[in-house]
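*Asks:* take a look and give me a structure for this.
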Amino acid sequence: MSPPAESPAASLPAVRARNLGKVYRVHTHPLNRALELVTRRPRHRAFHALEDVSFEVPAGQGFGLIGENGAGKSTLLKILSGITAPSSGELAVRGKVASILELGSAFHPELTGRQNIVLNAALLGLSENAIREKTPQIIAFSELDEFIDQPVKTYSTGMSMRLGFAIATQVEPDILIIDEALSVGDGYFQKKCIDRLLEFTSGGGTLLLCSHAMYYISAFCTQAIWLQHGRVAASGPSQEVVRQYEEFLLAKAGQSHAAEAIVPGPGRIRDVRLPGGALARQGEAFAVEVDWKSDDPGLEFHLGIGLNRIDGVEVCSFGTRLDGEPAFRGAQRYSVRLELPDLQLLKGRFSLYVFLLDGAGLHIYDRQILADAFAVESAHYAIGLANFPHRWSGGSAGATALPPEASLHV
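*Replies:* Okay, the predicted model is just below:
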């Protein structure tokens, strides 16, 4: 995908929102709509889906949108996409916008996939020649060759997602808006979508991403906002906003997040072992061994391991990519060992989270969670969670008398 064309107003934000609000009229009975028109008296209640939402998205950067279901995220994305208008506030969007919101919402069910490509590309402003040039690329990316001339109403959800994603990313928008589209489809196509988004953002495209997967928000977005009940609960650097949101979820649930389902992909974890057993001791060596299988020797893999206390407190994490290790590739079976020569945990019971990642360290091919995997004992009574290498220095400071004006009084 080619980089978006340079804009003469490149220094201006791609999106600027000021005090956006959206109010819907909620009628308790369909008849109340007619009565309201006739009597000119309100027979509805106002539902504020968005209130006083302000932010800016710099051109060429990723911007994340997070929050619980019903927080107003989809409403905001529809306003940014031009599908609906705000009830109040100001919005400025600079550049061509392509969006992937509710899957299949932009398709005419009676038209074929090919006809929907032409229709959607034309709505996005492509010329007839550009549509003719892009159509084979869109079909190739979606991998719907044998179904492309069938009505879209016969497509599965995954097929509609493939087609929608292919159209939105192939028309070379300046701004790409995605609402949870990466959570649908098999692992292979999810990986393909991630690679396409990396290509888009590295080429200078502006990405607005809404997702419940915090690792996508952290990876693709430099800034983010957290919506809660239609209002901005937090905004700023994505890492900080994600941290606040995760702390809120943990406090609300009283426990760690429920694991999101992982669609089986071309890489699968076969075994996770603790060669030293389920009891570890502070100051001794500790190791984790992971075996996995790959359907394709050409695929690249990285491994991530997280360590949580059983009450959900995140203790530490390790990753081959973050540690500068080369990606694993060239085989169908792998066995990797992580070793801590001097375990500094003092005491407690801990869970292990093992992630099999792609070569970019973004897409999760597989995951295994070992709840209450091992316990740590200390040779003596210990206070706290971990021991840190340290040293003491100093001693007697002498008996220097304080001057009268500096005397201390108790």
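*Asks:* okay, CA-based contacts and neighbour counts for the rest of this
*Replies:* OK.
*Asks:* what lies in contact with the helix or strand hosting R114?
*Replies:* According to DSSP states H and E, R114 maps onto helix 113-123. The contact list for helix 113-123 (C-alpha atoms under 8 Å, 6 or more residues apart in numbering) reads 106-108, 128, 131, 135, 138, 147-152, 163, 167, 171.
*Asks:* let's compare: structure for the following, please.
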Amino acid sequence: MSSDTQPPVLSFQEAGKTYPPQRTPLRQLWGHLRGSQRLEAGGYTALQPVSFDILPGQSVGIVGLNGAGKSTLLQLAAGTLTPSSGQVRSQGRIAALLELGSGFNPEATGIENIFLYAATMGLTHAQVSTRLDAICAFSGLSSEHLAMPVKTYSSGMQVRLAFAVATSVEPDILIVDEALSVGDGVFAKRSFDRVMQLRENGTSLLLCSHALFHVDLFCERCLWLEQGRIREFGPTSAVLPRYQEYLDGVNRQPGIDAVSATVQAHAASALPDPSDHPSDPSAPPVPPDTPAPAPAAVARFIQVEVGLDDTVGTELRGHTGSSTLHVDATVHTSAQEPHPLVAVVISSESGKILGSGHCPPGTVQAHNAQGHAQVRYTLPQLPLNKGRYRVGVYLLCAQGRYVYEWMDPIAHIELEHSGQHQGPWLLAGDWTQVPHG
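*Replies:* All right, here's what the predicted structure looks like:
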């Protein structure tokens, strides 16, 4: 909960960032000798001067296409960049998860880096010592790995250690740049829970993510950047739908598929990172067609089938108001997630979500020793107008907060209808004649 009566914990006051053009060593020396501080022509402006405040306990999501200035804004907020113009003021302790391993010494061990990284956020050696066991446990790294130099770590191992340290310092401001999408499903779920706990304890959050449901879930306000400028800044419920409509328009341009790229990127990130578990060099090679075993602790889809009337497939044809859609999902549950949720999402061809249906809590029940469960979603008499639609399936945690896996689209449906109705939905209702007088 934020308070309008308290001063902001983070304030951008006409803060911008412009990089000077690349110069030869001789020109750089000449510039230093004459003491010139002005920017030369041809520089690159990554962020135009922007102004906004973040209040205590407030969560703000940053959205925008690649090159919009999001990473520059986050680095200015974290203090790792100095603005070329204006000021950035902050109050309290800042924990930032930006580039992977950016706060680590690659030659130092994991344990040594815990103390070094925490010291940059203002913790003393004694304070880190009291948190050390909890940090190591949260990271999930073994004592052997923690005794090894960080340069031997995979990207997933680095982000787990960085996230464990950054969120253990009880920051006043937590800055996250896509880090929630890195790592295996078990750690990602744990990270989601930790961020939610920090928010509930009053930590302000600045989150940048291409996965819009992350922004919708965590953030009460949303800042939309476009070409280094603020296009909109306001309640997430108002800004995010307009940004999604903008993505739909970009998606329809030839050669650009922003929505599908986002879906594919997150679908890949939802899977376990094989580099987090280095293989034994003495083990025989695995044939290329052998499927990788999924960790037993991660809920996942085993099989999903979409059907329209009596036909199952990925390209389905039916009729508005009479065809029945059904989705059959076989799910692998786990001890940590015995009752995950399955959701079916129907979207327009451009990717704009039209509606969704979640199974009630407890519907997914394992029916064998392997933890397999089967559920079916049925939508009779499809109330969609004529046109082509996408069907997607999502596997979420029991609280509906974390997405373990998604396939969107898993199928397309083409509906025929002879009426003159407008819009995607046919509105239910009855028309009756009202007697005059």
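*Asks:* TM-score for this pair?
*Replies:* The TM-score (TM-score structural alignment, normalised by the length of structure 1) is 0.86; 389 aligned residues with a C-alpha RMSD of 2.7 Å.
*Asks:* coming back round to it: now, among the contacts of helix 113-123 of structure 1, which is nearest to V23 of structure 1?
*Replies:* Checking the contacts of helix 113-123 of structure 1 against V23 of structure 1 with C-alpha to C-alpha, the nearest one is A106 at 23.6 Å.
*Asks:* structure 2: which residue goes with that closest one?
*Replies:* Matched by TM-score structural alignment, A106 of structure 1 corresponds to G103 in structure 2.
*Asks:* and for its match, the neighbour number?
*Replies:* Residues near G103 of structure 2, counting by other C-alpha atoms under 10 Å, number 17.
*Asks:* what is the aligned counterpart of N129 of structure 1 in structure 2?
*Replies:* With TM-score structural alignment as the criterion, N129 of structure 1 matches A126.
*Asks:* what's the distance between the residue most central in space within structure 2 and A265 of structure 2?
*Replies:* By C-alpha atoms, centre = their mean, structure 2 has its centre lying nearest to A211, at 3.9 Å. A211 of structure 2 is 9 Å from A265 of structure 2, where distance means C-alpha to C-alpha, to the nearest Å.
*Asks:* try Y44 of structure 2
*Replies:* 28 Å.
*Asks:* also Q13 of structure 2?
*Replies:* Counting by C-alpha to C-alpha - Q13 of structure 2 and A265 of structure 2 are separated by 34 Å.
*Asks:* what does Q365 of structure 2 give?
*Replies:* 30 Å.
*Asks:* and if you look at T45 of structure 2?
*Replies:* For T45 of structure 2, the distance to A265 of structure 2 - C-alpha to C-alpha - is 28 Å.
*Asks:* repeat that for Q197 of structure 2.
*Replies:* When Q197 of structure 2 is compared with A265 of structure 2 (using C-alpha to C-alpha), they lie 26 Å apart.
*Asks:* just checking, what residue in structure 2 corresponds to L352 of structure 1?
*Replies:* Checking TM-score structural alignment: L352 of structure 1 goes with V391.
*Asks:* give me the contact list for the strand or helix carrying its match.
*Replies:* Using DSSP H and E, V391 of structure 2 maps to strand 387-396. Contacts to strand 387-396 of structure 2, defined as C-alpha under 8 Å, 6+ apart, come from residues 299-301, 340-349, 351, 402-416, 424.
*Asks:* cool, and stretch 24-32 of structure 1?
*Replies:* In contact with stretch 24-32 of structure 1 (C-alpha under 8 Å, 6+ apart) are residues R33, R43, H44, R45, A46, F47, H48, A49.
*Asks:* show me where structure 1 has its helices.
*Replies:* Ranges of helices in structure 1, per DSSP state H, are 31-39, 73-81, 113-123, 128-142, 157-170, 187-202, 214-220, 238-253.
*Asks:* V53 of structure 1: which of these is closest?
*Replies:* Of all the helices of structure 1, helix 73-81 comes closest under C-alpha to C-alpha, at 9.0 Å.
*Asks:* what range does that closest one cover in structure 2?
*Replies:* So helix 73-81 of structure 1 is aligned with residues 70-78, judged by TM-score structural alignment.
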